[in-house]
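# Here you go, sequence then predicted model.
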Amino acid sequence: MKVKILLIFSVLLSLQCSPEKEYETSLLQFMPENASAIIKINDYNSFTAALDDNELVKKLQTLDLSKKISKLLVPLNYAQPSQEALLGFTIDSLQKLNFTFTASDTIPYLQLSEVTDKKIETLQHKDFDIKKYTVEGHDFFTIKLNGKEVLSSSITILKELISSFTTRNTNQQLAKFYRVSDPSKLAHLWINLNYSDVLLQYLTETRTAPLPSGFADWLFLDISLGNEGLFLNGISTAEASETNYLSLFTGAKPLANSTFEMLPANVSSFASYTFSDYTSFSTNQMRYLNQNTALDSLFNTIEEIGTAQLGKEPLVLMKTFGTDQITDYLKAKRKSAEAFQGSEIWELGDASLLVDTFRPLVSGFESNYSSVLENTLIFAQDKKVLEKVIIAYKNANTIQTTNLFQNIEALTTEASSILAIANAKGFEDRLTEYNFIETAKQLGEAKLSDYIFGSEIISDAGFFHSSYFIKKNSAKKVKNSITPLFTLHLDADLRSVPQFVTNHRTKMGELIVQDMDNVLYLVSNNGKVLWKKELDGALQGKVHQVDLYKNGKLQFAFTTNNKFLILDRNGKEVKPFSIAFPGGNLNPLAVFDYEGKKDYRFVVTQNQKVFMYNNKGKIVSGFKFTSAPESIIEAPQHFKIDRKDYLVFKLANNTLKILNRVGKVRIKTNEKIPFSDNSINVYQNKISLTSNKGLLYQIDTKGKLSKTDLGLQVDHGFDATSKTLAIMDDNVLRIRDKEVSLDLGVYSKPTIFYINDKIYVSVTDIQNQKSYLFDSQAVPVPNFPIYGSSVIDMANIDSDRKPELVIKEQDNSFTVYKIN
């Protein structure tokens, strides 16, 4: 029988967050007065069938605590009552677990006629026959008392029951809930927390964990089982002592739980505590802690405390209806402050502030850093954790976008005194934190990664509405969620936009970036700096990857203001590619590979001069265009249209030079074009560019030039592929024939990416630090915009076919995200 699941997990989940004579005869009179827990079963056959069919119960049978109770309850395999039944658990003076079972049936329900391995003895006690059964190696006892058959693993319990039956008292609260229990429910679980300490210690074999007797007096819960999990709903009482944990919330009206809305999507557990009147909470807290005076009233505007685990790192959140008083205090006590994504992060000088003020809700936490999001103060022990919270909130990548939130939404109310939620890993971590170490380990082995653990407590007049659940995470995975992989802070502010490159050994993506001290960084796809190299100047344009020796090993090729360099995988210069150009003023490097055979042509342009090098660092003598009539104003480009090569140079006098491989004119163009600040592309098999007058110029392979007035502003942005045109004009983005109006701002040029057979178009509002992403039909990718202050780069940097993007965050940091 599998009732052990109901018993132990209701107590463990609760951690995550006077007698009177009974004159009427009820089954309760057959239960030990010191029972730790009682299960009332309304229909025995239906209950046992539901346990047998429940997927969660099957998974939890592997736990040691489940095995202990299964072994104890073997005698119930021979019991077949047809009516209501009670099952009670007690721990005796020898720390042995026992059970007592009885049913409403007036005829014997113990069925042993078909069992051959059995021995039955009759013992006498005060004129009562006590039968001792030894069945298939298991001992148990029964008596007939007041017309009922009572079965127990302990003869001592039955003797005490005989002696006290006519004079015994039944707990008033227990009797009340027995009378009002709904017979249509599958079963009910009643836990006397004042007697449950030894039970929990026995089942989990721990003596150092928090004891449930300090939580409340009683739990009265209805049991529901289904394909999705286990659900316990009812009430808790905490009347016997002001030192019960739930007494902290006595007299406080529950409020809407909202601090979790600030938490990143990958949080493993969180808890929310609300109180409509902080003074009332403070008074309850003073009694609970046995203090003579209330704690500091600095926080009297607080109405919710949230705690959470982000990986191994804890967080504390405080929602307030008046932040000024608290923030003024924190600013006065701060050691330093820095800006991060439009928020301020303060390094605080009082690590024990929250523990001193909010214990026992907050414990073992150092309030080293703090920030404010809307009306919520967020505290972290590690600054990087606080940065992750801010990034997730700014990018709307919070827990509200996850399956976890969608699954608990229907199970919880909008307002509660205590709300605690965890995924399997988070619940295991909480058990470990409470010193249920072995239980946590076994829970991990039970493979419950697709389950959610939760509890909710709502304060009411004299009692607390309580619910506990373990629910299967049944919703489909949220598509296109944006997950931050890591944020990296450089030694100095960024000079270049982070760019994805390829690790030729692993075939995975990496990043290359330069800071304002001209230091070049190579960074792995998990955020580890692989090497740093100081250059003599700033990068010009992009870094190109080439395979000089045609052996699969890639090198990095680029120009600075006055040098053409190629570095190997380890950041060392590849000889002879460290070529200086007196006078500097180099354009970005151009790399041509005409046939895709890695016979590279490296083109360096300096003012009017053109230098073309081969794989060995030698000038290509056959290339005749070594000097232009005017200064070349950007890196030349190579296009292949209808199997012919076109080398295009943009000159300072607003003319184009369109050449063939050897540097001779392939298309003669005489018309001057007032160039916009956009690159040249091939669109519709035509060399295409825009002017600062808002015209689209296109030149076909026969040299015919056409002009289309697009009505663009001077500072418009333009990018194109063979079939896709993207234009950013003021706050209107055009992709093919679709238009999207964005918020007013200052936008970057659009950038087109082609990844995993899908086109993406990105623009960034530099003024408001928001980056947008659209598909080829101008449909926004869900969960964008994200926070950022640069254009993005995109690539698939691992093997999962889910693209990643990188964007500058602060002046000295960038973040890599995954699009799921």
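That came through, no problem. Numbering: from 1, shown residues only.
# hey, let's count contacts and neighbours off CA atoms from now on
OK.
# If we go by neighbour counts, what in stretch 43-53 is buried?
Across stretch 43-53, burial judged by 16 or more other Cα atoms under 10 Å covers 43-44, 47, 50-51.
# Of those residues, which belong to helices?
Members of these lying in helices (criterion: DSSP state H): 44, 47, 50-51.
# Reformat the buried residues of stretch 43-53 as a markdown table; add distance to residue 505.
Formatted as a markdown table, the buried residues of stretch 43-53 follow (distance: Cα to Cα, whole Å):
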| residue | distance to residue 505 |
| --- | --- |
| 43 | 65 |
| 44 | 63 |
| 47 | 59 |
| 50 | 54 |
| 51 | 53 |
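# Please identify which pair of the residues you listed lies farthest apart.
For the buried residues of stretch 43-53, the farthest-apart pair by Cα to Cα is 43 and 51; their separation is 12.4 Å.
# could you pull out the helices for the stretch 151-300 of the chain?
155-164, 172-180, 197-204, 278-288 (DSSP state H, counting those that start in this stretch).
# Out of those helices, which gets nearest to residue 78?
The closest of the helices of the stretch 151-300 of the chain to residue 78 is helix 155-164. By Cα to Cα, the value is 18.3 Å.
# What ranges does this protein have for its helices?
In the chain, the helices defined using DSSP H lie at 4-15, 44-53, 55-60, 64-72, 155-164, 172-180, 197-204, 278-288, 324-333, 353-358, 383-394, 403-409, 424-433, 437-445.
# Give me the helices and strands touching the second one, please.
For helix 44-53, the packing partners by 3 or more Cα pairs under 8 Å, 6 or more residues apart in numbering; DSSP states H and E come out as strand 218-226.
# Test my guess that residue 284 contacts residue 248.
Yes - the criterion here is Cα atoms under 8 Å, and residue 284 meets it with residue 248 at 5.0 Å.
# want to compare, so here's the second one:
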Amino acid sequence: MRKLALLFCLLTVLIKCEKAPTTGTSLLHLIPQKSAAIIRIPYWEDFSESLKANDPANLLSETNFSQTLIKYSALFKNFKPVDETYLSFVALGDNDYDLALITESNPNLVSKDSVFSVFINAVSTYDYEGVSINTITINETPLHYLEYNSIFIASTSKLILENAILQNNTGRDPIDASLEKMIKTSNAQRANLYLKGSRFKKLFRTILPKFKFSSNATPFEWLAVDIDLEQVESLQLNGVAMTLNEGKQALDLLKNLNPGQAKIAGITPSTSRGFISFNYSDWETYRTNLAVYQNAAPKAFKIPFTEYFQSTTETGVIYKENEQLIVSTSSDVEASKISLASISTEKEKFRGTPIYAVSDSTFLQKAFGELLDPPSVHFYSAVDSYFVFAKNPTQIKDLIANYQNEAVLVNTASFSAFSGKMSDESTLSFYGNTKSLADYLSAKVDKKHIKTLKDINFKNYPESFMQLIQADDFTYLNAAVHKIAQKQKSTQIVQVASVKLDTDLLSPPQMLKNYRTKGQDILVQDISNILYRINSSGKIEWKKELDGPILGKVEQVDLYKNGRLQYAFTTPSHFYIIASDGDIVKPFDIEYTDKITQPLAVFDYDGSRDYRFLIVQNDKIIMYDREAKTVDGFLYNKAPAEILQKPQHIRLGNKDYILIQLNSGKLELLNRRGETRIPLKDQFKFSKSPVFEDSNSFLVLEADGTPVTISQSGKTTRQKTKLGADFQFSKLNKTEASLVENKLTINKKSQEIELGIYTGLKIVQAANKYYICVTDLQEKRVFVYDAKGNLLPNFPVYGASEIDFGSLKGSKDLGFSTQGESDSVIIYQIN
């Protein structure tokens, strides 16, 4: 692994050059026969400068992996070759690799001011076939070298040097003819990388030891890549792959296929890890290539559902976080549907789009197993000209939702900017989100490198691309990482998941803090009174059956004052506190004979987590402390009339107020002991709104929309301007919002919105900003505005209930949850 690290460190420091190097063919013939990878470097002296200058190469500079590379590259940095140099990565065993440096001798080959020169007198020497082989140890690592016939060779293995001497003395020429051709036709102005196809996969697994290839087949004979580091903010790779042209190597499957546009980006969700797309304008040509590859007679070779493939021009795989979908682009949608009719049965409709069960789950694998390694599929749906296949309907629904919300790659500014730098057409193309790829690959590396790989900041380099273009019996490669300006990023609303419950929702989903991730989880109850906890990725973590419906909202508390939060709520007959794992926190499983009539009220007067829990039973109140003991000092145990809403706690200045609305029209303003703090003579026609804090006073909204201000001295002031009946109102700190019919007012800025049946108007604070949320139940649309009254980009989106809004996966990742279909919860993320 450490020797492989050296090779890739040297890759990152390859330099631009302004002068064509000399071509010493004798050097080519000294390249070791079992070379798995070779780097040809026209000039050496600017290695470190190139490493420092190129931003993409520097992304790994602080990782443990990179530090290992730097350590072992120090062995070769002490050399100063003048002419072209070859670095060869040689396979001496199944998983054993060594390095060799080959160049022409010159008087200044060993830098006089280098650390290497300090050890020059400590060199040990032995004779092999008349040639002196020298050995020196630097940082406990031995390095062997020789000078012979104006050639200098250094290696981490004595055997490589001995083989070179034998080659020269016996006249044997180990150079691969196809490799020599590719080297001589490479761009001499840039550094080049050559990979041997038969050794490529073993080489790859030395970096990612847990990576599994779908096939053991050799992909190509040799791959030659020119490495372009001329632009500081990009890394460009251009090259060509050569096969033996016998039809048995994987890239032979692309033979004689014309390239096309990768349209799969038009339906790939913008949060995807990436995609792979294969274009085949001539299906029969590909079928013939596949027959030869599988040792079958082309005329007799058949692939199931040929009619389907003949009606499509592209098939690819979309990689999401933990799942894969297959997508084909159809040139004749009706023909594609007819060809699949014999294996399709309609199971359901999602937003008007049929979803079919597929009886043959492997027919796509039979066609594209060697190129795409697609998963088995059990369902499909036709979305415009796209045919989408997946293991379950939920995956298809999420993709349809994001497609309808236009939250797809092709609509992102960064993808558009990046794809504009690539070829318009390709035969096989690979796209990757760099951060998601790093997270995915972190599971494939050694444990000590996992965290550092995950922590790399890819903010300026969010995407990477590679294209294979078939032409003239060669496969041309084009790959790049470019810096994408921050101003080119755009906002999208992406459906993360649609979570199907066992039965219909009883109430809208609620987002609550996850003390471990600092993001949010979703709690929701169905009509069978089952409570679900769903994580931010859409996974149901647990279910718990309750004795009845939860009244109002679930509250979060920290009973043990250790940062671990619990869920507190009431049903009509129970007071529960449940831990984050779904277990009841004893003794908070309190059952009541008399019905509980209002949601649980939780007071934390001083922010000390010495909670007070208030249970309302019509006109009675029971107050508990954090140990579930009745608070005897609270005197307001029985109200003179039925209590309309759950009690509230508001702090003005240094005074605490407990507010209780009664159906008699009386508003009680109490102190902590339950004694009257402000006596009020006025009666109120209460609406469904709570009492709000307003400029060191209280604000009551009456049923006809009349705002009433109550001072701390008890003075009541009714405003002449009324909101009107059937109003909705929300206030949080200095931000206000109201909705009457289709007139929406945010901080005194009014606007007409489309007519609808609106619910759930509320103001939320997330990531230090205020947002106003409301849902149109008639059209099932969710709207989110900023504090200036501007609708956020790409809203509205689909939603069938009021939403809960907050930081979804972390402190800065905004998202929200809402009802989708009658039995599903939708989780959205705002990118």
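That came through fine. Given the structure is predicted, the values throughout are model-derived calculations rather than measurements.
# For burial, what's the neighbour tally of residue 435 of the second structure?
The tally of other residues near residue 435 of the second structure (other Cα atoms under 10 Å) stands at 20.
# Likewise for residue 424 of the second structure?
Each residue near residue 424 of the second structure was counted by other Cα under 10 Å, and the total is 12.
# list the contacts for residue 353 of the second structure?
381-383 (Cα atoms under 8 Å, 6 or more residues apart in numbering).
# now do 10 Å
Listed by Cα atoms under 10 Å, 6 or more residues apart in numbering, the contact partners of residue 353 of the second structure are 381-384, 397, 400.
# Could you do residue 274 of the second structure as well?
Neighbour list for residue 274 of the second structure: 265, 268, 317-321, 324, 409, 430-434, 436-437, 463-465 [criterion: Cα under 10 Å, 6+ apart].
# now do residue 203 of the second structure
Taking Cα under 10 Å, 6+ apart, we find residue 203 of the second structure in contact with 1, 4, 36-37, 89, 91, 94-97, 195-197, 209.
# Which residue is the nearest non-sequential neighbour of the residue positioned nearest the centre of the second structure?
Centroid-nearest residue in the second structure, with Cα atoms, centre = their mean: residue 436, separated by 4.5 Å. In this structure, residue 436 of the second structure finds its nearest non-sequential neighbour in residue 273, 5.2 Å apart by Cα to Cα, 6 or more residues apart in numbering.
# Settle this for me: the one you found is touching residue 318, isn't it.
Yes - contact between residue 273 of the second structure and residue 318 holds when scored by Cα atoms under 10 Å: they sit 7.9 Å apart.
# Reformat the helices of the stretch 151-300 of the first structure as CSV; add distance to residue 729 of the first structure.
CSV is the format used below for the helices of the stretch 151-300 of the first structure (distance: least, Cα to Cα, whole Å):
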stretch, distance to residue 729 of the first structure
helix 155-164, 85
helix 172-180, 70
helix 197-204, 66
helix 278-288, 52
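# Quick one: closest of these to residue 341 of the first structure.
Closest among these, once you apply Cα to Cα, is helix 278-288, at 31.8 Å.
# what's the mean distance for that closest one versus the second structure?
For helix 278-288 of the first structure, the mean deviation from the second structure after alignment is 3.3 Å (mean Cα distance after the TM-score superposition for the first structure).
# for that helix, which positions count as buried?
278-288.
# Which of those sits closest to residue 613 of the first structure?
The closest of these, once distances to residue 613 of the first structure are taken by Cα to Cα, is residue 278, at 74.4 Å.
# Give me the distance between the two termini of stretch 601-614 of the second structure.
End-to-end span of stretch 601-614 of the second structure (Cα to Cα, to the nearest Å): 5 Å.
# Please apply the same query to stretch 688-708 of the first structure.
The first and final residues of stretch 688-708 of the first structure sit 11 Å from each other (Cα to Cα).
# Ok, stretch 738-746 of the second structure next?
End-to-end for stretch 738-746 of the second structure, by Cα to Cα: 7 Å.
# what's the answer for stretch 706-720 of the first structure, then?
Termini of stretch 706-720 of the first structure sit 17 Å apart (Cα to Cα).
# repeat for stretch 701-712 of the first structure
So stretch 701-712 of the first structure: terminal residues 26 Å apart, Cα to Cα.
# in it, what counts as buried?
Residues residue 712 are the ones in stretch 701-712 of the first structure that count as buried (16+ other Cα under 10 Å).
# from the chain's centre, how far out does that stretch sit?
Here stretch 701-712 of the first structure shows a centroid-to-chain-centroid distance of 50 Å under the convention Cα atoms, centre = their mean, to the nearest Å.
# circling back to that earlier point, list residues touching both of residue 284 and residue 248 of the first structure?
Here residue 284 of the first structure and residue 248 have residue 242 as joint contacts, going by Cα under 10 Å, 6+ apart.
# Check the contact lists of residue 273 and residue 318 of the second structure and give me the overlap.
Residues touching both residue 273 of the second structure and residue 318 comprise 324, 431, with contact defined as Cα under 10 Å, 6+ apart.
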